[in-house]
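*Asks:* Coordinates for the following, if possible.
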Amino acid sequence: MTTTAVDPHVKILDESVVRQAKASGLDVLVYAPHFERLPAIRETAERFSDEELLVVPGREVFTGSWRERRHVLAIGLAEPVPDFITLEAAMREFERQDAAVLVPHPTFLNVSLDAEVVDRYRDVIDAVETYNPKHWPSHNRRARTIAVETDLPQYASSYAHLRGTVGEAWTTFDRSIHDERELVETLQNGVWRTPRHRPDLAHHGRCALEFAHLGWENSWKKADRLLLSGREATHPDDPAYDGRFDDAAVY
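*Replies:* Okay, the predicted model is just below:
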């Protein structure tokens, strides 16, 4: 049987990430950095794709305000979708564009969809993440419960913010995937898949490093974005969005 090993969510991409992904036996990476516009993400993904490794662009959209934001991962977007719009508007846009909609790190801290929201959008959502290295075991158990109760497929990703985490968690699909559209259709059609992660002690060390990285990401880095950087390039009032999301913007 032909299978494809996919890491559905990484935040970093360079030559070393590509080498590690290939060495780990991955076939596909989904590159979804924070606060970058879709055309730039797509250009970077195309630059690092080759016959051995397919890199697919993705957008983890920050819906809502900084205080009440909820993250949703969209794969297969043809048109850009900004951050800081309502969750309802983001879901409508994903559905309009026929993108695959994934729930990263459900119920994790204050940035995720909870069980009630996942159930509300179960007809739009294509899969729920039930394992990533930033999760603690309790987070994984809660995520699996949500997936089972809503009857949604499960997936694992490295959610790598650090280069060394690439290849630590992935999802194996029981079919060949050669391009972005095939990945989207695989996610949407519920093709049988197996969430996987490395079982050794080194993996647990890598998980601890990824979780520790949250402290920097959610404190000093966020302060820089809020106080020094001004508006993000993915803010809905940026000219790139041509005013299409003005009515849905939360800022």
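
*Asks:* contacts and neighbour counts: CA atoms only from here.
*Replies:* Fine.

*Asks:* how about the nearest residue to A5, chain neighbours excluded?
*Replies:* The spatial neighbour of A5 that comes closest, neighbours along the chain excluded (Cα to Cα, 6 or more residues apart in numbering), is T172 at 4.4 Å.

*Asks:* Also this sequence, please, to line up against the first:
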Amino acid sequence: MHVKVLDEQVVERAKARGLDVLVYAPHFVRLPDIRERAREFSDEELLVVPGREIFTGDWRNRRHVLAIGLEDPVPDFITLDGAMGELARQGAAVLAPHPEFLNVSLGRGDLRTWAGEIDAVEAYNPKLLGHWADRARSIVRRDDWAPFGSSYAHLRRSIGEVWTTFERRLDSEAELVDALTEGAAREVGRQRGVGHRARCLAEFAHLGYENSWSKIDRLFLSGTEPTHPRHIAYEGRFDDVAVY
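*Replies:* This next block holds a predicted model:
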């Protein structure tokens, strides 16, 4: 349901693991580029669906939202209200990845506030170790959310570690969006054992780079990066909800 890397090795691994669909949602890449790359790596065996994990709020108070089925690009680092309004306008499927994880996630209060707009909450991914995994499962179960699971793969070897199985066949982006927004029946599965644990730890360790100050500085000081809300490509549409 959610991967950050996409190349021939990723596709080969996905097929070997028996996956039919990948949602490709890399950080800080604009939707047209994501869509083009997803199309490049889709074939009759594997459908790659473009998605956007939108970073709402500022860097110290982030709330990540995963959107599938977007028609128009949405930047990062806009207010949560602004993001949710735009996703509703476009009729996208709205998913809450890694709930209450560190400082990058929607909390239980956020989920209640936006219950009418959120279609599913992540029950598990390899970065959710120990109590974070327990907390995600508890939130999904206690508040009766439609679940999803994902490899959240930033590393190729994580592909296929976690998956979501729908009871219906999904042959297109539109069919996946419909399954999510309609609450179609599904189950979350994952690998187990020492190998899975090792890959979970590797993914968690990757957070060190992902949250480094050098990366923050490189990405958002100039305002010219592809998903900066004041980038010329957005034509000023998000200036009123931009936080940078």
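
*Asks:* still on that earlier bit, so the residue nearest to A5 of structure 1 sits in a strand?
*Replies:* Yes - residue assignment for T172 of structure 1, taken from DSSP: H, G, I helix; E, B strand; the rest coil, places it within a strand.

*Asks:* Return the residue of structure 2 aligned against it.
*Replies:* Applying TM-score structural alignment, one finds that T172 of structure 1 aligns to T165 in structure 2.

*Asks:* just to revisit the earlier point, what's the burial count for the residue nearest to A5 of structure 1?
*Replies:* Counted with other Cα atoms under 10 Å, residues neighbouring T172 of structure 1 total 19.

*Asks:* residues near Q188 of structure 1, how many?
*Replies:* Counted with other Cα under 10 Å, Q188 of structure 1 comes out at 19.

*Asks:* Tell me which residue of structure 2 lines up with it.
*Replies:* The alignment partner of Q188 of structure 1 in structure 2, by TM-score structural alignment, is T181.

*Asks:* Relative to P99 of structure 2, how far out is that match?
*Replies:* If you measure T181 of structure 2 against P99 of structure 2 using Cα to Cα, to the nearest Å, the figure is 19 Å.

*Asks:* got it, and F204 of structure 2?
*Replies:* In this structure, F204 of structure 2 and P99 of structure 2 are 15 Å apart, going by Cα to Cα.

*Asks:* Who has more neighbours out of the two?
*Replies:* P99 (28 against 15).

*Asks:* Confirm that the more buried one sits in a helix.
*Replies:* No - according to three-state DSSP, P99 of structure 2 belongs to no helix; its state is coil.

*Asks:* all strands of the stretch 101-250 of structure 1, in order?
*Replies:* Listed in chain order, the strands found in the stretch 101-250 of structure 1 under DSSP state E, counting those that start in this stretch are 127-131, 154-156, 169-173, 193-197.

*Asks:* who wins for proximity to L113 of structure 1 among those strands?
*Replies:* Ranking the strands of the stretch 101-250 of structure 1 by their distance to L113 of structure 1 (criterion: Cα to Cα) puts strand 127-131 first, at 9.9 Å.

*Asks:* That closest one vs structure 2 - mean distance after superposition?
*Replies:* After superposition onto structure 2, strand 127-131 of structure 1 sits on average 0.5 Å from its aligned residues (mean Cα distance after the TM-score superposition for structure 1).

*Asks:* ok, and for that strand, which residues are buried?
*Replies:* Within strand 127-131 of structure 1, the residues that qualify as buried by neighbour count (16 or more other Cα atoms under 10 Å) are 127-131.

*Asks:* I'd say the match of T172 of structure 1 and L180 touch.
*Replies:* No - the criterion here is Cα atoms under 8 Å, and T165 of structure 2 misses it with L180 at 11.9 Å.

*Asks:* which residues of structure 1 does the longest strand along structure 2 align to?
*Replies:* Within structure 2, and with DSSP state E defining each element, the longest strand by residue count is strand 47-56. The alignment of strand 47-56 of structure 2 onto structure 1 (TM-score structural alignment) spans residues 54-63.

*Asks:* Also stretch 119-138 of structure 2?
*Replies:* The aligned range for stretch 119-138 of structure 2 is 126-145, by TM-score structural alignment.

*Asks:* centre of the chain versus that stretch, how much separation?
*Replies:* Stretch 126-145 of structure 1 has its average C-alpha position 13 Å from the chain's average C-alpha position, going by Cα atoms, centre = their mean, to the nearest Å.
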